[in-house]
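*Asks:* no sequence on this one, just coordinates:
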């Protein structure tokens, strides 16, 4: 029986035809995504669900989708999909991460020009018959400094276009290497420098714990008087109340937002502010972008439903059915090694080196490298997957090296991940035991054996008596239970590493007290 796909949002006729041409039975019901009750009634009869942003794929809807195998989002954002619930039900969530980059970049530039020349206000005034020519004195972009917070796929396109406008471009992006910055023609700077120098600041970073409210009272105060702020990336990157206050006071010369914390934004603190331009999340709304992502998602869903090929999946690695039994545990290991290193890396990465020793060197190491990069980039980008990770790494100028070798040392097979940054080099190695579970076997040259849990504490310290007891007392007093405890040291009395699995998050005050211990060098909470 042919697979059945429900298209619950508007997709182009060409995209719908792809399903028919590939032998997939597709029902095109573009308005049903807005009818939650009806959608829940019928979803149980489908193997695939193709959506845009209107359909909300909630845990309740997923619970009613008894045979659903794949959700395809035509576009990059998946805020309307409960990925955790889909994963727990074995449903693959796909998106199309590269189909609307040019469109979004062009919209950011359009908003920049609209704000700096006060075009919306001038248009409204002129059409009202006022002809207030002296009221709308603008500024030139030529010679001005554009500061990009985030210089990945979209940010680099904005940089290229801005250079064509004869602007100077500076960028803050922890994953942008100096070499990549040179190739783009931009100057890599720290955030403090960008805030102080930029005439126009444009946001092009995902919304993560690190980037949420990156524009706030403090960063606004550090900007040049009269700076212009553009956000066509994600609502929540800027504190909207703080931006409103900066516009009212004149600290910000203008701002233009395409995205908001609450959408649809029927009311917002920024509405009505002086020199503020707003659009209703139009970043990806061009005919070309809408067509591209629709065609891509149709092809990806057909490939999976008919052949089991996984492309641009957000919640599983891209591994074929034939490769899965051997590769899957090592893919998990590689991703955990990357995630381990990524959470400890705080400066720009220059090189990622992967060493495959023993039996794992005979496997499809390209998939393993993609998995390692996925883990490495996840703390910053979150939605990165095995398909997009290599491209995202390349965009940031990361040099990725692979080394295959025969069995060496005490373990039959292992993977070693080394991250070289502007400041240091750090390596972590792991293997897969007979039970199929990944294990850490070495960190920074110090041997240890540790299984990674959901909540981990990573502590580096000088090997001195009493530390273990002190750590246990602190955690116990805070009601934090220790699940596993793993130690390693370079030599007695020298560098030591402690990896502790705990049953929940460690309170910030406990983390601060541990960090304050004289012989403790670093305390870091890790999540897996």
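*Replies:* In hand now; what should we look at? A quick note: this is a predicted structure, and the numbers were derived from the prediction, not measured.

*Asks:* only C-alpha atoms from now on, for both contacts and neighbour counts.
*Replies:* Noted.

*Asks:* okay, now the nearest residue to residue 138 once chain neighbours are set aside: neighbour count?
*Replies:* Once flanking residues are discounted, residue 138 sits nearest to residue 117: 4.4 Å by Cα to Cα, 6 or more residues apart in numbering. Under the neighbour criterion other Cα atoms under 10 Å, residue 117 is assigned a count of 19.

*Asks:* next up, a second structure to put side by side with the first:
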């Protein structure tokens, strides 16, 4: 099998490059390429993976040229430079490394808070200039002050911990922070309005989304306590910078410390030149330790995905650990086969809903990943290029409702998956399990119990339970030179509805299907094909 090929288009450490090579991945290290979008578009089609920092912009036009691309790995937490919607539609996983620079970024926020509290940069510049303006730089203590933390996740949580160590009172606004978690962190959970009124210092630690954009708008900034100091080491665009500049000038806000800006690189900004405003050029993750950590982490994550299918820290795909990938591999394949069966059976009917039941052992697995595989199997009948990443997006765009139910073991099998698809005309269902040999099996179709091994080429028929079915199928396949590897029959009741599922060594030719139709025994004759490795 050909080794996966990765392009590194931004500056990563030599150790990260070596990780790819040690794992048997063919890697091209071109640290300046990310700045040349034309050249990147020209060669990106040769690669399975793209490792980047912030200089490379992964746009829809780049993705249009990236026909082989499976994963983009961002060494760092921010992925504003990656069009995640376009990547999802293209079936490309987008990963980041949210934990490699958490401490570094949190420490920078604390450092910026000290700097603005004691006016350290201005005092330093004044002293360097030979002045001795001791009385000019009157600061404030952090001890006993109230710190308002907007966003108490990974980085915000570390800031809370450090602030408590400084004997500050900490209030946090985060819709996803539970009361139990807040109590454990020893912070007070409050709404945004309360935080704005009470905080002496406000620090932001949220991503830039439609919900968080301008969370400190002019209106909200005017609600803050007089003399407040604002720290932003998270993302530009979270604060109305012009409004903040006006409130700094009026004296309502006593100071600000910003590492990030709405437009970067920031050459001109309303905050520049104002007294007691500390600005740094997006240094939050800029320590040697953090840069090395995120580079090594992204190399490991991308290698794991390309070689084992493990998905870590993905933004548009459920995470699947390496251990889960080993255990779930056959079940993910089963989900794909079940979806593929349903998709091929309904390829001429619009799908309204997909209902998935997980029973027993299957219900304890990573259901998001199984859902993605199953939906991808269905969608492939519409578009062969669909994969686990793009399938949920395509299903959503088509207005398909997906529901999931899980239950304890309810039958003879330790676990199984059943999928039912609803179309304007009918419902179709199929169930399957994985046996101890690791091979997926179909165990029920249309409510009729069977035991069918899945093969690359199969033939599905429906008929009344009457004599002659096995003979007709066997003779026709024999006459046409089609070898039957496995033959499965099932029926609802004696002389009732019955099905047959043949696993054959080669595709069933149209002439054979025509001969079967001529017998008058079969209601439906459907050739099927599955991606079996």
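*Replies:* Happy to help now that I have it. Source: prediction; values computed, not measured.

*Asks:* quick revisit: the residue nearest to residue 138 of the first structure: what's it in contact with?
*Replies:* Applying Cα atoms under 8 Å, 6 or more residues apart in numbering to residue 117 of the first structure gives the contacts 136-139.

*Asks:* next one: residue 60 of the second structure
*Replies:* Applying Cα under 8 Å, 6+ apart to residue 60 of the second structure gives the contacts 83, 86-87.

*Asks:* change it to 6 Å
*Replies:* Contacts for residue 60 of the second structure (Cα atoms under 6 Å, 6 or more residues apart in numbering) come out as residue 86.

*Asks:* and residue 132 of the first structure, how many neighbours?
*Replies:* If you count neighbours by other Cα under 10 Å, residue 132 of the first structure ends up with 11.

*Asks:* what of the one 3 residues further on?
*Replies:* By other Cα under 10 Å, the residues close to residue 135 of the first structure number 11.

*Asks:* distance of it from residue 112 of the first structure?
*Replies:* According to Cα to Cα, to the nearest Å, residue 135 of the first structure and residue 112 of the first structure sit 19 Å apart.

*Asks:* same question, residue 500 of the first structure
*Replies:* 48 Å.

*Asks:* do the same with residue 249 of the first structure
*Replies:* Per Cα to Cα, residue 249 of the first structure is found 20 Å from residue 112 of the first structure.

*Asks:* neighbour count: these two, which is higher?
*Replies:* Taking neighbours as other Cα under 10 Å, residue 249 of the first structure and residue 112 compare with residue 112 leading, 25 against 11.

*Asks:* nearest residue to the more buried one other than its sequence neighbours?
*Replies:* Using Cα to Cα, 6+ apart and skipping the chain neighbours, the partner closest in space to residue 112 of the first structure is residue 230 (6.5 Å).

*Asks:* which element is the equivalent of that neighbour over in the second structure on?
*Replies:* If you follow residue 230 of the first structure across to the second structure using TM-score structural alignment, you land on residue 231. For residue 231 of the second structure, the host element (DSSP states H and E) is strand 228-232.

*Asks:* ok, average deviation of that strand from the first structure?
*Replies:* Aligned to the first structure and superposed, strand 228-232 of the second structure gives a mean residue distance of 0.6 Å (mean Cα distance after the TM-score superposition for the first structure).

*Asks:* which residues touch the residue most central in space within the first structure?
*Replies:* For the first structure, the residue nearest the mean C-alpha position is residue 381 (1.8 Å; Cα atoms, centre = their mean). For residue 381 of the first structure, the contacting residues are residue 206, by Cα under 6 Å, 6+ apart.

*Asks:* and it, how close does it get to residue 342 of the first structure?
*Replies:* Here residue 381 of the first structure is placed at a distance of 11 Å from residue 342 of the first structure (Cα to Cα).

*Asks:* check residue 308 of the first structure too.
*Replies:* 30 Å.

*Asks:* now residue 198 of the first structure
*Replies:* Going from residue 198 of the first structure to residue 342 of the first structure by Cα to Cα gives 29 Å.

*Asks:* which secondary structure element contains residue 355 of the first structure?
*Replies:* Residue 355 of the first structure is located in strand 349-357, with elements delineated by DSSP H and E.

*Asks:* next, count neighbours for residue 345 of the second structure.
*Replies:* Using other Cα under 10 Å, the number of residues around residue 345 of the second structure comes to 17.

*Asks:* aligned to it, what sits in the first structure?
*Replies:* By TM-score structural alignment, residue 345 of the second structure lines up with nothing at all.

*Asks:* report the contact partners of residue 345 of the second structure.
*Replies:* If a contact means Cα under 6 Å, 6+ apart, then residue 345 of the second structure has no contacts.

*Asks:* what's around the closest residue in space to residue 101 of the first structure that isn't next to it in sequence, how many residues?
*Replies:* Nearest in space to residue 101 of the first structure, with sequence neighbours left out and distances taken as Cα to Cα, 6+ apart, is residue 154 at 5.2 Å. Other residues within reach of residue 154 of the first structure, judged by other Cα under 10 Å, total 22.

*Asks:* isn't residue 154 of the first structure up against residue 99?
*Replies:* No: using Cα atoms under 6 Å, residue 154 of the first structure is not in contact with residue 99; the gap is 10.8 Å.
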